[in-house]
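Asker: what follows is a protein structure lacking sequence information:
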């Protein structure tokens, strides 16, 4: 007999989620707040609270999402890379000239290591119309660099203005048009837009010392739009979360999305543990790695976190300039579901017959790097895993190469080649992993041990 988990959450889990949203709206003093949860690519819960009785927002209500926009812009750039139109290590000048910072690379802009200033010159760009900054020079200012290029993480909104302009230069259309045709329409994000479309929340500032509010302006950011312009809904962002977890060949393949989730630069001093990928924030939360992004603009705060390992994501949206801690709230929503209803593992199944042969089976089992013992296990698609059998050590998974051997997929051995070295009679002498030699016995006489083995062999005291 077999059984399958239901898509719907348990009532106890739903109540815990709604309680957490209610506490966040109340203690954060937000006019309204929406939360939603995705499991295995599908939205399985949403809930909201509002200061107006009977008028709670829902998953179709638009909120401004601020810097969550940067993830969309990064996807557009990665598409250009995947089409072979640019390399992430290309200097910006190669594709967008005349910026004055053309030596920075596209990868550095994506990962905020280009050394650019955090903000555009005054007046504050988030509360003024984009017409105040009609040219890139107005966005970058007279001294655009604050740090040595490529040396450290320093979050930069102007950097994503440059990436948006890069997309426009290479596509020959506006950033907004490229976004709509290349991401929003293929993924079915019909309620994500550069301008608000009803029903949408209004942005508010809540007085820090009194329960009174003030409406916030909603400006068109012009050239700064790729850094923070978008409006979206909980339902649309849940679909986008599924894309960030699994990829979608209509937009960006799974391997490229995984590349975006890989740390591009270490976190700066004082930053929360995690770092930053290519347009994606990384956060270590209660022993989980979350990927996604936070966002804020006057009147709004937002967050999207995905735990790829748990298959769970959460979206939080509120219409207050400050107050609700959206990053913490989204992390807690993921945690509630992941711990209350942990993911079911896939059933164990033998490998397909075509993936198993005697030569591969002969390579499995213990191997010694010096006196460290490792185990080689056969995996799917003729791949292998090499892991320490006792004590600390470097574990890695390897993908089979068409011409034989394997390449590392993670950890210390990412990108390194593993191969089986054979003797003239065809038997396996040793494994070579980036010049490290693994033998069947520790320091066996006659084995291919670098530096040789003492002729007296092993001895006692």
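Answerer: Sure thing, it's come through. Nothing here was measured: the structure is a model prediction, and the numbers come from that model.
Asker: going forward, measure contacts between C-alpha atoms and count neighbours the same way
Answerer: Fine.
Asker: strands of the stretch 351-461 of the chain, start to end?
Answerer: 365-369, 372-378, 384-388, 396-400, 406-408, 417-422, 428-433, 436-438 (DSSP state E, counting those that start in this stretch).
Asker: just put those in JSON lines and tack on distance to residue 60 and mean neighbour count.
Answerer: Formatted as JSON lines, the strands of the stretch 351-461 of the chain follow (distance: least, C-alpha to C-alpha, whole Å; neighbours: other C-alpha atoms under 10 Å):
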{"stretch": "strand 365-369", "distance to residue 60": "54", "mean neighbour count": "19"}
{"stretch": "strand 372-378", "distance to residue 60": "47", "mean neighbour count": "18"}
{"stretch": "strand 384-388", "distance to residue 60": "45", "mean neighbour count": "20"}
{"stretch": "strand 396-400", "distance to residue 60": "42", "mean neighbour count": "20"}
{"stretch": "strand 406-408", "distance to residue 60": "43", "mean neighbour count": "23"}
{"stretch": "strand 417-422", "distance to residue 60": "49", "mean neighbour count": "18"}
{"stretch": "strand 428-433", "distance to residue 60": "52", "mean neighbour count": "19"}
{"stretch": "strand 436-438", "distance to residue 60": "56", "mean neighbour count": "20"}
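Asker: want to compare, so here's the second one:
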């Protein structure tokens, strides 16, 4: 079953349907549902099923596992934006007595706090949360495996701690806070901590026989902030649009952009796989494009939401099987199909409403030593500095309102760009974090560090 939205061409819709049909068939999933988002709107939904009487659509709930972590991260970032905490705060400052309180909130969000990947005792995903009534039961006797801040080590207990932090600072259960502060404002009416009909059942498919076994559906208790939620492709498509653009009722565009920024040391194996982690979001490379989102799994369910920000295309994939179709690979393929078949049409070029002569004066070619750069002023009010060779350090800069600019990305992120003027008001050079950029290579009229040879430029003779 596929919707007939007119936003995508028939050939594109056919290719999307074919991809999920192959995934459901080859992955032997009882059912698989998917959605594609473009321009902040759902432009395609599709489903395949082999279970009699089960006709999943964008309103049928599936368990989404660790995508729950992204929701929990949104709650923590809200607390930060309100001033209730700082991401550099140690956990102990707000949630004392855990035994791992030296880990910062940012380290817990980015899985770099050194915590163990799982809880001690029986497998928490397949046993009742009542077996772990306190945080001590979640953390166990050896909660730390690595020095904090030194490496990425995915930790489910770390997000249980973040959920407890939310409860401590809000004075209400995590589930209640999530519903009030995220789900209701974003109209995610089919996202909940417990299944709400219609919902899919979770199944294990035998690896060597075409038979199925029902998986238990447990309440995860204190581990809920790490993986409890149920949702639909319809709701997750709306959540994906929020993660792309933000929503001032929940979290600003700047804060969701921060969530999508790498925030933790990356292991060599992760570099090879094109994997990094931000604040509650996974960052991957597939088919030559950068994708951000999160995957999830619990016994009986697989899930993924991902988006190519540059392409303005995102995808959601949900299946009700313990193992089967790789959800990220399928979702990344859906993004690729749309992005390649129907590339994003750029917005029309727009000139600046008015140009500041003092800024316009800076536009053009500059040199750092013998490296040539171009400084450009764009209609969004930013300036960019980029190497003319195509290789090298580049960044955009935002005005501070006092004639200086601050770097927004890359090597120059946070660094100050300052035009230096001579007594007559003429620009002498640009100072960028102690680097001197001049209008000519090693301009003798500018204060080039180390000075300029008085003999000037010359040949071998």
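Answerer: That came in fine, so what should we check first? A quick note: this is a predicted structure, and the numbers were derived from the prediction, not measured.
Asker: and the strands of the stretch 351-461 of the first structure: which comes nearest residue 28 of the first structure?
Answerer: Nearest to residue 28 of the first structure among the strands of the stretch 351-461 of the first structure is strand 396-400 (43.5 Å), distances taken as C-alpha to C-alpha.
Asker: superpose on the second structure and give me the mean offset of that closest one.
Answerer: Superposing on the second structure and averaging over aligned pairs (mean C-alpha distance after the TM-score superposition for the first structure), strand 396-400 of the first structure comes out at 0.6 Å.
Asker: for residue 38 of the first structure, find the nearest of the strands of the stretch 351-461 of the first structure.
Answerer: strand 396-400 (28.2 Å).
Asker: that closest one versus strand 372-378: what angle between them?
Answerer: Counting by axes from the mean of the first three to the mean of the last three C-alpha atoms, to 10 degrees, strand 396-400 of the first structure points 40 degrees away from the direction of strand 372-378.
Asker: which other helices and strands does strand 396-400 of the first structure contact?
Answerer: strand 384-388, strand 406-408 (3 or more C-alpha pairs under 8 Å, 6 or more residues apart in numbering; DSSP states H and E).
Asker: need the ones you listed in CSV (columns: distance to residue 318 of the first structure).
Answerer: Output for these, formatted as CSV (distance: least, C-alpha to C-alpha, whole Å):
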stretch, distance to residue 318 of the first structure
strand 384-388, 44
strand 406-408, 42
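Asker: looking at those strands, which is closest to residue 457 of the first structure?
Answerer: With C-alpha to C-alpha, the closest approach to residue 457 of the first structure among those belongs to strand 384-388: 24.6 Å.
Asker: other SSEs contacting the closest one?
Answerer: strand 372-378, strand 396-400.
Asker: that one vs the second structure, average distance?
Answerer: Looks like 0.7 Å for strand 384-388 of the first structure (mean C-alpha distance after the TM-score superposition for the first structure).
Asker: what's in contact with that strand?
Answerer: 372-379, 393-400, 406 (C-alpha atoms under 8 Å, 6 or more residues apart in numbering).
Asker: and stretch 161-180 of the first structure, by the same measure?
Answerer: By C-alpha under 8 Å, 6+ apart, the surrounding residues in contact with stretch 161-180 of the first structure are 72-74, 76-77, 95-96, 106, 109-110, 136, 139, 194, 223-227.
Asker: please flag which of the residues you listed sit within helices.
Answerer: 72-74, 76-77, 106, 109-110, 136, 139, 225-227 (DSSP state H).
Asker: out of those, which is most surrounded?
Answerer: residue 226 (32 neighbours; other C-alpha atoms under 10 Å).
Asker: so that residue sits against residue 74, correct?
Answerer: No - using C-alpha atoms under 8 Å as the test, residue 226 of the first structure is too far from residue 74 to be in contact (9.2 Å).
Asker: quick one: residue 67 of the second structure and residue 305 of the second structure, what's the gap?
Answerer: Residue 67 of the second structure sits 8 Å away from residue 305 of the second structure, going by C-alpha to C-alpha, to the nearest Å.
Asker: next, find the distance separating the residue nearest to the spatial centre of the second structure from residue 129 of the second structure.
Answerer: For the second structure, the residue sitting closest to the mean C-alpha position, by C-alpha atoms, centre = their mean, is residue 260 at 3.1 Å. For residue 260 of the second structure, the distance to residue 129 of the second structure (C-alpha to C-alpha) stands at 30 Å.
Asker: ok, now residue 404 of the second structure?
Answerer: According to C-alpha to C-alpha, residue 404 of the second structure stands 54 Å off from residue 129 of the second structure.
Asker: the more surrounded of those two?
Answerer: More crowded of residue 404 of the second structure and residue 129, by other C-alpha under 10 Å: residue 129, with 18 against 15.
Asker: how far away is that one from residue 192 of the second structure?
Answerer: 17 Å.
Asker: likewise residue 244 of the second structure?
Answerer: Using C-alpha to C-alpha, residue 244 of the second structure is found at 22 Å from residue 192 of the second structure.
Asker: before I go, just wanted to say thanks for your time.
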